[in-house]
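**Q** mind folding the following:
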Amino acid sequence: MSTPHKAGFVNIFGAPNAGKSTLLNALLGEYLVITSPKVQTTRHRILGILTEPGYQIVFSDTPGIIEPKYALHRKMMMQVKSALEDADVAVLMHDITQPMEEIEHIDAELKLKVPVVLLLNKADLIKDTAELQRIKDAFQQRFPNYLVETISAAGKKNLEKIIPFILEHLPEAPPFYPEDSMSDRSTRFFVSELIREQIYHLFKEEIPYHAAVLIRSYEEKTTLDVIKADIIVTRETQKVILIGKGGTLIKKLGIEARKKIEEFVGRKVHLELFVKVRPKWRDTDTYLSEYGYN
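**A** Model prediction:
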C-alpha cells in the first residue's frame, strides 16, 4: 500500500534579521530570496516550493514584524497577516543573541493556532555548549507546546529535524504547484530583488530603505536577455549618491547585479539602470502599487 501524498503551507515568521530568508534558501537548496545583514530586507511574502517524492512543502518567507511607520510598512505587515491565514505549520525564528522578550512579543502578536517549530538561529555564535543547552532549555520551558531547536541557517547546521517535524503535521493532499515550480513569483520579480540586494550590499545608511526597483522591460533575445530597470529613491541627494562621481557607483551596482542575474537566469544579460526620484513613494498608494507592493 502506497504512502499518501502530503502537501501544505509552512510560513516563516520572526523579527527583522532573524535569518528567515537564509533559512528558506537553505531548506530549498537554492538561492531564491535575497539576504542582507541589514534589517527589513524582505518586503514581500515570497513562496518557495520544495517538491520531493511523496510531499510538497510550500514555504512562505514573510517580512520581519515591525511597527509600521509608512504605507510601505503597513503593506508589508498585511503580507504577514495573509500568511497567518493559510499556514498548516508555522516556523518561528529568533536570533539567539537577542532577548527572549522579542520572540514573546511576536508570538503574542501572531496568536498561532497551528503546530510550531521555534528555531533559535545563529547558535554558532554561542561557543559554550553548556550555555547553549541552558538557553535552549529556557526557551523550551517558556514555549512548552513548541518544538525548540538551535540552528545556524547560514552554516546549514542542525536543520535535519525541521522537515520531519513539518511532514508529521502536513495534511494529506495532492501537490498545489507543478513539480518543477520553485516559487509563485516571476523572473522579473526576482531580477528586481537581485538588483535591490546589491543596493543593500553597496550602500550604507538610508539608501536601501528609500530605494525600490522597477523592471521597465525584459527582452529575451537569441544570445542574451536585455533588461532595463528603474531605481526609485525619495530625494535628489540619494540619486547623486547612487550614481557616484562620474557614474562610478551606478556602474559598479550594474556589474554586481548583472553577475547575480546571470547566475539566476543561466544566460548572458545586458542590464541598463536608471535612477529616478519619487518623493514619498513609500507613503503613496499609486507608487506602491506600481512597484509591486499590493
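
**Q** when you work out contacts or count neighbours from here on, use the C-alpha atoms and nothing else.
**A** Fine.

**Q** helices along the stretch 101-250 of the chain, start to end?
**A** Counting by DSSP state H, counting those that start in this stretch, the segments of the stretch 101-250 of the chain that form helices are 129-142, 162-169, 187-202, 207-210, 236-243, 248-265.

**Q** let me have these in JSON lines, adding distance to I96 and mean neighbour count as columns.
**A** Rendered in JSON lines, the data for the helices of the stretch 101-250 of the chain read as follows (distance: least, CA to CA, whole Å; neighbours: other CA atoms under 10 Å):
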{"stretch": "helix 129-142", "distance to I96": "8", "mean neighbour count": "14"}
{"stretch": "helix 162-169", "distance to I96": "17", "mean neighbour count": "15"}
{"stretch": "helix 187-202", "distance to I96": "24", "mean neighbour count": "20"}
{"stretch": "helix 207-210", "distance to I96": "25", "mean neighbour count": "19"}
{"stretch": "helix 236-243", "distance to I96": "35", "mean neighbour count": "17"}
{"stretch": "helix 248-265", "distance to I96": "30", "mean neighbour count": "17"}
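
**Q** closest one to S36 among these?
**A** When the helices of the stretch 101-250 of the chain are compared by CA to CA, helix 187-202 sits nearest S36, at 6.7 Å.

**Q** list the contacts of that closest one.
**A** For helix 187-202, the surrounding residues in contact (CA atoms under 8 Å, 6 or more residues apart in numbering) are 32, 34-36, 38, 41, 207-208, 211-215, 218, 229, 253-254, 256-257, 260-261, 265.

**Q** now swap in stretch 257-269 and tell me
**A** 187, 191, 194-195, 198, 223-227, 270-271.

**Q** SS state for I57?
**A** strand (DSSP: H, G, I helix; E, B strand; the rest coil).

**Q** OK, contacts around S21?
**A** For S21, the contacting residues are 33-35, 42, 61, by CA under 8 Å, 6+ apart.

**Q** and of the residues you listed, the nearest to S289?
**A** Using CA to CA, the contacts of S21 come closest to S289 at T42, 16.8 Å.

**Q** burial check on the residue lying closest to that closest one once chain neighbours are set aside, number of neighbours?
**A** Counting by CA to CA, 6 or more residues apart in numbering, T42 lies nearest to P63, which is 5.0 Å off, once chain neighbours are set aside. Neighbour count for P63, taken as other CA atoms under 10 Å: 29.

**Q** could you also give me the structure for this second sequence? I'd like to compare it with the first:
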Amino acid sequence: MSDFRSDFPDDFHAGFACFVGRPNVGKSTLMNALVGTKVAITSSKPQTTRRAIRGIVHRPEAQLVIVDTPGFHRPRTLLGERLDSLVLSTLTEVDVIGFCVPANEPIGKGDKFITEKLAAVKKTPVVAVVTKCDLASREQIARQLLAVSELADFAEIVPVSAESGEQLDVLAEQLIARLPESPPLYAGGELTDEPEAILVAELIREAALEGVRDELPHSIAVVVEEMGPREGRDDLLDIYAFMYVERQSQKAIVIGPGGARLKDVGTRARQQIEALLGSRVYLDLRIKVAKEWQRDPKQLRRLGFYD
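**A** This next block holds a predicted model:
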C-alpha cells in the first residue's frame, strides 16, 4: 500500500459517485464546480460528454471521486449504444448515484426513462440533484423539487447551482455520507486520473463544438497522435492532433472560409491546453474524414470507443 494512504484516520471515507441524467442537464459543469477546476469539457450542445471522466474532490475527512457520464438517451447509432452501455456499467460500480434534473425544464420522458433504469440498481443509493437553479425562480425550483420527489423514493433531493456555487457543499456532504470507510484512493494533489492526451483531445473537441451547426457535434472526434517536449527545449510542448468528421461537407464547415474557423478552433484550444498543462504549446491540428465512423465498429475502436 502506498505511503499516502497510511496517514489517514480509520474513520476516513473514500469512494465513487456518478452523475447521470439526460443530455445537457449540467453534469459536467457540476463536476467541475465540485472538483474546483476544469476536468470535463462543457458545451451547450447535447451529448458533449463521451467518456466516463473522473474528478477527485479532496476533503479533510473524505475523498469523493466523481464519475461524469455521457447523457443517457435512446441511441440512434452504434456510438450511442456504446455510450449508454458505458453509463449502465458505471451505475453498478459506484457507491452513490447523483441523478441530475434541471430546475428550469419540466420533467420529461427522458427523465422518466432514466428513473426506470435507476430502479434496477437496487443496492446503490440515489441522490436527486436539481441543477441550474440560477436559471429558475424560487417558484420553479419548488415545483421541480415536488415533481422530482414524485418520480421515485430518492435518498435525498438537493437543489444546486454550479454557476453560483449555491448548495454545492450540501451536495458534497450528501454524497460523502454514503461512501464507505476507506483510505484515500488517490494522492492529495490529483484532480483527475484522465491521461493528459485524453484531456487535450477533449479540450480541442470543446473548442470545435462552439458555433458549429447542430448536426455536427456528434460527428466530431479528436485523437492526439503525438505529444511531447520539443527537442532541445523544456519550455515548449509539441502536440499533433487529428479531428475526424464523417463527410467532406463537414470538413469544409470545420475549416471555414479560408481556414478561418479551423485557425480559431486551434487558437482557443491552445489557450485552454496551455492553462491545463502550464506550458507553452505548439498545436498542429488537422482534419480527416472517417466516413460514418459513429456506425463503424472498426473505426469506433480506432477512435477509442471500445465495446
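
**Q** top of the contacts of S21 of the first structure by neighbour count?
**A** Counting by other CA under 10 Å, top hit in the contacts of S21 of the first structure: D61 with 29 neighbours.

**Q** and it, what's its match in the second structure?
**A** Taking TM-score structural alignment for the superposition, D61 of the first structure sits opposite D68 in the second structure.

**Q** and the furthest pair within the contacts of stretch 257-269 of the first structure?
**A** Taking CA to CA, no two of the contacts of stretch 257-269 of the first structure sit farther apart than Q198 and T223, at 24.8 Å.

**Q** quick one: contacts for I12 of the first structure?
**A** 20, 59-62, 90-93 are the contacts of I12 of the first structure under CA under 8 Å, 6+ apart.

**Q** same deal with V148 of the second structure?
**A** Counting by CA under 8 Å, 6+ apart, V148 of the second structure touches 101, 107, 128, 157.

**Q** redo that, cut-off 10 Å
**A** By CA atoms under 10 Å, 6 or more residues apart in numbering, the residues touching V148 of the second structure are 100-101, 103, 106-107, 111-112, 128-130, 154, 157.

**Q** please apply the same query to Y291 of the first structure.
**A** Y291 of the first structure sits next to 192, 212-215, 232, 281, 285 when contact means CA under 10 Å, 6+ apart.

**Q** please report how far it lies from L224 of the first structure.
**A** Here Y291 of the first structure is placed at a distance of 25 Å from L224 of the first structure (CA to CA, to the nearest Å).

**Q** likewise for A153 of the first structure?
**A** For A153 of the first structure, the distance to L224 of the first structure - CA to CA - is 34 Å.

**Q** between these two, which one's more packed in?
**A** Per other CA under 10 Å, whichever of A153 of the first structure and L224 has more neighbours is A153, with 25 against 14.

**Q** if I look at the aligned partner of E206 of the second structure in the first structure, how far off is D283 of the first structure?
**A** Counting by TM-score structural alignment, E206 of the second structure corresponds to E197 in the first structure. Using CA to CA, E197 of the first structure is found at 22 Å from D283 of the first structure.

**Q** residues contacting L273 of the first structure?
**A** Counted by CA under 10 Å, 6+ apart, L273 of the first structure has contacts 195, 213-216, 227-231, 243, 250-251, 253-254.

**Q** of the residues you listed, which is the nearest to P68 of the first structure?
**A** V213 (20.9 Å).

**Q** that closest one -> the second structure?
**A** In the second structure, V213 of the first structure lands on V222 (TM-score structural alignment).

**Q** which residue, neighbours along the chain excluded, lies closest to its match?
**A** The nearest residue in space to V222 of the second structure (CA to CA, 6+ apart) is M243, at 4.4 Å.

**Q** count the residues that sit near the aligned residue in the first structure for the one you found.
**A** Under the alignment (TM-score structural alignment), M243 of the second structure pairs with I231 in the first structure. Neighbour count for I231 of the first structure, taken as other CA under 10 Å: 22.

**Q** was I right about I231 of the first structure contacting G254?
**A** No: checked against CA atoms under 10 Å, the pair I231 of the first structure and G254 is beyond contact range at 11.2 Å.

**Q** which stretches of the stretch 101-250 of the second structure form strands?
**A** Listed in chain order, the strands of the stretch 101-250 of the second structure (DSSP state E, counting those that start in this stretch) span 126-131, 156-159, 221-229, 236-245.

**Q** now the second one: buried residues?
**A** Within strand 156-159 of the second structure, the residues scored as buried using 16 or more other CA atoms under 10 Å are 157-159.

**Q** what's it in contact with?
**A** 98-103, 125-133, 141-142, 144-146, 148-149, 166-168, 170-171, 174-175.

**Q** that one corresponds to what range in the first structure?
**A** Strand 156-159 of the second structure corresponds to residues 147-150 of the first structure when matched by TM-score structural alignment.

**Q** please state the offset of the matching stretch from the chain centre?
**A** Computed by CA atoms, centre = their mean, to the nearest Å, the chain-centroid distance of stretch 147-150 of the first structure equals 21 Å.

**Q** average offset of it relative to the second structure?
**A** In this overlay with the second structure, the average offset of stretch 147-150 of the first structure from its partner residues is 1.4 Å by mean CA distance after the TM-score superposition for the first structure.

**Q** tell me the one among the contacts of Y291 of the first structure nearest to A26 of the first structure.
**A** Nearest member of the contacts of Y291 of the first structure to A26 of the first structure, counting by CA to CA, is S192, at 21.3 Å.

**Q** relative to I34 of the first structure, how far out is the closest one?
**A** Taking CA to CA as the measure, S192 of the first structure falls 10 Å from I34 of the first structure.

**Q** now L27 of the first structure
**A** L27 of the first structure sits 14 Å away from I34 of the first structure, going by CA to CA.

**Q** do F203 of the first structure as well
**A** Counting by CA to CA, the separation of F203 of the first structure from I34 of the first structure is 15 Å.

**Q** kindly report the same for G64 of the first structure.
**A** 14 Å.

**Q** anything in contact with each of the two?
**A** Common neighbours of G64 of the first structure and I34, using CA under 10 Å, 6+ apart, are 41-42.

**Q** ok, the match of D61 of the first structure touching G55?
**A** Yes: assessed by CA under 10 Å, D68 of the second structure is found in contact with G55 at 7.8 Å.
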